[in-house]
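Trainee: All I have is the shape, not the residue letters:
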């Protein structure tokens, strides 16, 4: 990962994220100008809920990050599982408030961290780029609306969640990843279910030929068929194509 200290190489890998690639060159340069690459060990917190924001934005370069929320009994609830090259942290940047979730490295992870003071000052001098920050947040809101109140049985809702994960929750719709590195335990936390129920739902999807299971991994065989199933269409039905 040492080659990523070269700004050109860093910009090249960041282009894999659709939001970043759609931004103007001036904004891209501002994002990486003062940014630092930080390494986090598995289980280490990038930040905790309620902490004052030190960084404007984060981007997963290598590894994975869990955004979690503590339930009433103190157990963590996994909200979203972020992998390369997902940008996050925009809420604190926009409203100036503290972080609203815990961000935990799920494995040895490298994160690009954009300092909030210098970047906020730059945005104030270049206000037209606040629209791009708003786009980043709205993309996440669109995904949230797809997840909230998902209809159907668990295997339907799981199909949609896997479909979203394959597309990086909207960050790589043009270049989706069909190999998902995620455990059944993480899926259970995200879906508010049990590992046993997730195992049964995955078995259902596997039996339909939609996915294949590996060790802490899931291979998506056909994204469109997975979405069709999430929308309660027959696996072979093409009427649900978007």
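Mentor: Nice, thanks for sending it over. A quick note: this is a predicted structure, and the numbers were derived from the prediction, not measured. Numbers count the residues shown, from 1 in each chain.
Trainee: Only C-alpha atoms from now on, for both contacts and neighbour counts.
Mentor: Noted.
Trainee: Would you tell me what the next helix or strand after whichever strand or helix holds residue 212 is?
Mentor: When elements are assigned from DSSP states H and E, residue 212 belongs to strand 211-214. Per DSSP H and E, strand 211-214 leads on to strand 217-220 as the next helix or strand towards the C-terminus.
Trainee: Mind giving me the packing neighbours of the strand holding residue 212?
Mentor: Of the remaining helices and strands, those touching strand 211-214 by 3 or more CA pairs under 8 Å, 6 or more residues apart in numbering; DSSP states H and E are helix 195-207, strand 217-220.
Trainee: buried sites along the top helix by length along the chain?
Mentor: If you go by DSSP state H, the chain has its longest helix at helix 130-147. Within helix 130-147, the residues that qualify as buried are 132-133, 136-137, counting by 16 or more other CA atoms under 10 Å.
Trainee: before we move on, back to that, pipe the helices and strands packed on strand 211-214 into CSV and attach mean neighbour count and distance to residue 152 per row.
Mentor: Compiled in CSV, the helices and strands packed on strand 211-214 are given as follows (neighbours: other CA atoms under 10 Å; distance: least, CA to CA, whole Å):
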stretch, mean neighbour count, distance to residue 152
helix 195-207, 17, 12
strand 217-220, 19, 20
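Trainee: Take this one as well and set it beside the first:
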């Protein structure tokens, strides 16, 4: 049984709400379940909602006219998504697919915006998180333009981990639910090329490879290593 109150209390984008605001968010929340690989929404969908991941993981993606999927980001439990929730009437820029069995807590866009209007102190938190995501998107473009394969893969793993934790990574191990295929698809590389780089990182003691998961053993050490590659 999902504790909706606890999940929303711990969600970064709602952390500026007072206790009463969280209670009101719980009152308007809808719990939704999706099986692995199920479509959550398509690119271009005009349904507006803030989605908080209570369990599982979600793949943010784009699909070509021929059906080829490009993975853009993977979010795990505790994080949120909903690119059009602050822009009424705007179509979704990306699609979303259940990366595993997923439970979402959904706040409809109009009701979420009404909640923020009632508790404007949360806007500062939301704007900070949105600006961080914008910075992350720009940094990915910069990586693609300026950096080699090793640095790009190392920085992307750190970015994925930071998105999951919602704060600076520090020196504690952190796992990302991602395969070599997903990384290759996400970055426009071959699986073989990604595998070679990941094995180099593993041999250097920077990460541990497991089935469907990569664990960065010390994010600060990984960050220092990647910076030397630049």
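Mentor: Alright, I've got the coordinates. All figures in this text were calculated on a predicted structure; none of them were measured in a lab.
Trainee: sorry, back to before: which one of the helices and strands packed on strand 211-214 of the first structure lies closest to residue 75 of the first structure?
Mentor: Residue 75 of the first structure lies closest to helix 195-207 among those, at 15.1 Å (CA to CA).
Trainee: Which residues does that closest one contact?
Mentor: Under the criterion CA atoms under 8 Å, 6 or more residues apart in numbering, residues 154-155, 158-159, 184-185, 187-188, 211-213 lie in contact with helix 195-207 of the first structure.
Trainee: Alignment lookup: residue 161 of the first structure to the second structure.
Mentor: In the second structure, residue 161 of the first structure lines up with residue 156, judged by TM-score structural alignment.
Trainee: circling back: want to throw the helices and strands packed on strand 211-214 of the first structure into a markdown table with distance to residue 109 of the first structure?
Mentor: Converted to a markdown table, these look like this (distance: least, CA to CA, whole Å):
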| stretch | distance to residue 109 of the first structure |
| --- | --- |
| helix 195-207 | 25 |
| strand 217-220 | 18 |
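Trainee: quick one, which of these is nearest to residue 122 of the first structure?
Mentor: Of all those, strand 217-220 comes closest under CA to CA, at 40.5 Å.
Trainee: The next helix-or-strand element following the closest one aligns to what range in the second structure?
Mentor: Using DSSP H and E, the next helix or strand after strand 217-220 of the first structure towards the C-terminus is helix 223-230. Counting by TM-score structural alignment, helix 223-230 of the first structure falls onto residues 219-226 of the second structure.
Trainee: what's the answer for stretch 185-201 of the first structure, then?
Mentor: With TM-score structural alignment as the criterion, stretch 185-201 of the first structure aligns to 181-197.
Trainee: now do stretch 77-87 of the first structure
Mentor: The counterpart of stretch 77-87 of the first structure in the second structure, counting by TM-score structural alignment, spans residues 70-80.
Trainee: At the geometric centre of the first structure, which residue do we find?
Mentor: Per CA atoms, centre = their mean, the C-alpha nearest to the average position across the first structure is that of residue 82, at 3.5 Å.
Trainee: who touches the closest residue to it other than its chain neighbours in this structure?
Mentor: Once flanking residues are discounted, residue 82 of the first structure sits nearest to residue 65: 5.1 Å by CA to CA, 6 or more residues apart in numbering. The contact partners of residue 65 of the first structure, by CA under 8 Å, 6+ apart, come to 81-83, 103-107, 109.
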